[in-house]
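Undergrad: structure, please.
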Amino acid sequence: MKRLSALIVTGLLTIGLASGCSSGAETQELVLETKHAAMPDYVLNSSPIVQETYLMAANYPEVLASVPCYCNCNASAGHMNNLDCFVKDMGPDHAVNEWDPHGIA
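TA: A predicted model of the protein is given here:
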């Protein structure tokens, strides 16, 4: 009887540990909302990480706008923050009207 109890406890602990090791976090696919201009070919033909970065710029513009640009593109392109490297023109409703190719450089 002790052996059966030990096997059951061991089995339950193994199942508990195995289920606890899964992250439980589901990845969320980023989607370009219809209010934004279509992604240009230079983004669509780039790596998945570049495409994801442009999507992040569209979905979270306030985050990129809060990060200053340190690549000196403010002098050459007039950029004031990281959002400017990806978005050339954004409307008042945070809709991307025009993309900027600087983000793939």
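
Undergrad: C-alpha only now, for contacts and for neighbours.
TA: OK.

Undergrad: helix or strand next in line after the longest helix along the chain, which one?
TA: The longest helix of the chain (DSSP state H) is helix 2-21. Later in the chain than helix 2-21, the nearest helix or strand by DSSP states H and E is helix 41-44.

Undergrad: who touches the longest helix of the chain?
TA: Residues outside helix 2-21 that contact it (CA atoms under 8 Å, 6 or more residues apart in numbering): none.

Undergrad: residue 57: how many residues sit nearby?
TA: Neighbourhood size, residue 57 [other CA atoms under 10 Å]: 23.

Undergrad: next one: it from residue 10, what distance?
TA: 49 Å (CA to CA, to the nearest Å).

Undergrad: please apply the same query to residue 21.
TA: 16 Å.

Undergrad: which of those two has more neighbours?
TA: Ranked by neighbour count (other CA under 10 Å), residue 21 and residue 10 place residue 10 first, with 12 against 8.

Undergrad: what residues sit buried inside the longest helix of the chain?
TA: By neighbour count with 16 or more other CA atoms under 10 Å, helix 2-21 contains no buried residues.

Undergrad: Three-state assignment for residue 98, please.
TA: Following DSSP: H, G, I helix; E, B strand; the rest coil, we place residue 98 in the strand state.

Undergrad: thought residue 88 was touching it, still the case?
TA: Yes. Using CA atoms under 8 Å, residue 98 is in contact with residue 88, at 5.3 Å.

Undergrad: sequence B follows; please return its structure for comparison with A:
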Amino acid sequence: MKRVLGCLAAALLTVGAYAQFGPASDVPAYHPAAPSAAMPPLMHGTQLSGEYFTHGYQVTSYKMAASVERVLWQEPCYCRCDRGMGHKSLHSCFEVTHGAACSTCMKEAAYTYQETKKGRSPAQIRDAIERGEWELVDLDTIKM
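TA: Now for the predicted structure:
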């Protein structure tokens, strides 16, 4: 009986440990609608200097993020920072230096900016991000 209970416990722990990687968690955290209250501020101005901002595309991605921050609020971030850092959406990445250290965040922000300028809705952009279209962004060529 002890052996059966031990095997059952081991099986349940294994299933529980691997469940986080299954299809139920395939889309990272995001807000489904525009913010109804003030959002946390994004880094800006003189904050965009120092060791995290040695490349022009790092500063440009933060400026792009600032110009579409209400849309960023509604987008997931596929670097999975929601799991390891508790981020709530792509917006969270640009509240701190994380966005400048992560090519995924910068590419998604640039993609969001570009698609917003084309007139796409946050939901349309989110669908495209989920399909991986942000991966085609070349950070060396992004411009506002």
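
Undergrad: could you get me the TM-score between them?
TA: Remark: TM-score between the superposed chains equals 0.46 [TM-score structural alignment, normalised by the length of the first structure]; 58 aligned residues with a CA RMSD of 2.2 Å.

Undergrad: residue 96 of the first structure: neighbour count?
TA: 24.

Undergrad: tell me how far it lies from residue 89 of the first structure.
TA: Separation of residue 96 of the first structure from residue 89 of the first structure (CA to CA): 6 Å.

Undergrad: equivalent analysis for residue 5 of the first structure, please.
TA: With CA to CA as the criterion, residue 5 of the first structure and residue 89 of the first structure are 68 Å apart.

Undergrad: and for residue 54 of the first structure?
TA: Distance check for residue 54 of the first structure against residue 89 of the first structure: by CA to CA, it reads 13 Å.

Undergrad: try residue 14 of the first structure
TA: The gap separating residue 14 of the first structure from residue 89 of the first structure is 55 Å, by CA to CA.

Undergrad: next: residue 19 of the first structure.
TA: For residue 19 of the first structure relative to residue 89 of the first structure (CA to CA), the value is 47 Å.

Undergrad: likewise residue 15 of the first structure?
TA: 53 Å.

Undergrad: and if you look at residue 43 of the first structure?
TA: Residue 43 of the first structure is 16 Å from residue 89 of the first structure, by CA to CA.

Undergrad: count of residues packed around residue 54 of the first structure?
TA: 25.

Undergrad: just the element for it, please.
TA: In this assignment (DSSP H and E), residue 54 of the first structure forms part of helix 48-59.

Undergrad: ok, now residue 107 of the second structure?
TA: Using DSSP H and E, residue 107 of the second structure sits in helix 103-117.

Undergrad: summarise which helices and strands that helix is packed against.
TA: Packing partners of helix 103-117 of the second structure (3 or more CA pairs under 8 Å, 6 or more residues apart in numbering; DSSP states H and E): helix 56-67, helix 69-72, helix 90-93, helix 98-101, helix 122-130.

Undergrad: okay, buried residues for it please.
TA: Within helix 103-117 of the second structure, the residues that count as buried by 16+ other CA under 10 Å are 103-116.

Undergrad: one more: stretch 122-130 of the second structure?
TA: Quick answer for stretch 122-130 of the second structure (16+ other CA under 10 Å): 122, 125-126, 129-130.

Undergrad: mind checking the longest helix of the second structure?
TA: As assigned by DSSP H, the longest helix anywhere in the second structure is helix 2-19.

Undergrad: in that helix, what counts as buried?
TA: So helix 2-19 of the second structure, judged by 16+ other CA under 10 Å, has zero buried residues.

Undergrad: that older thread, and residue 11 of the second structure, which of the helices and strands packed on helix 103-117 of the second structure is closest to it?
TA: Nearest to residue 11 of the second structure, of all those, is helix 122-130, at 32.0 Å by CA to CA.

Undergrad: sorry, back to before: winner for burial among the helices and strands packed on helix 103-117 of the second structure?
TA: helix 90-93 (a mean of 29; mean count of other CA atoms under 10 Å).
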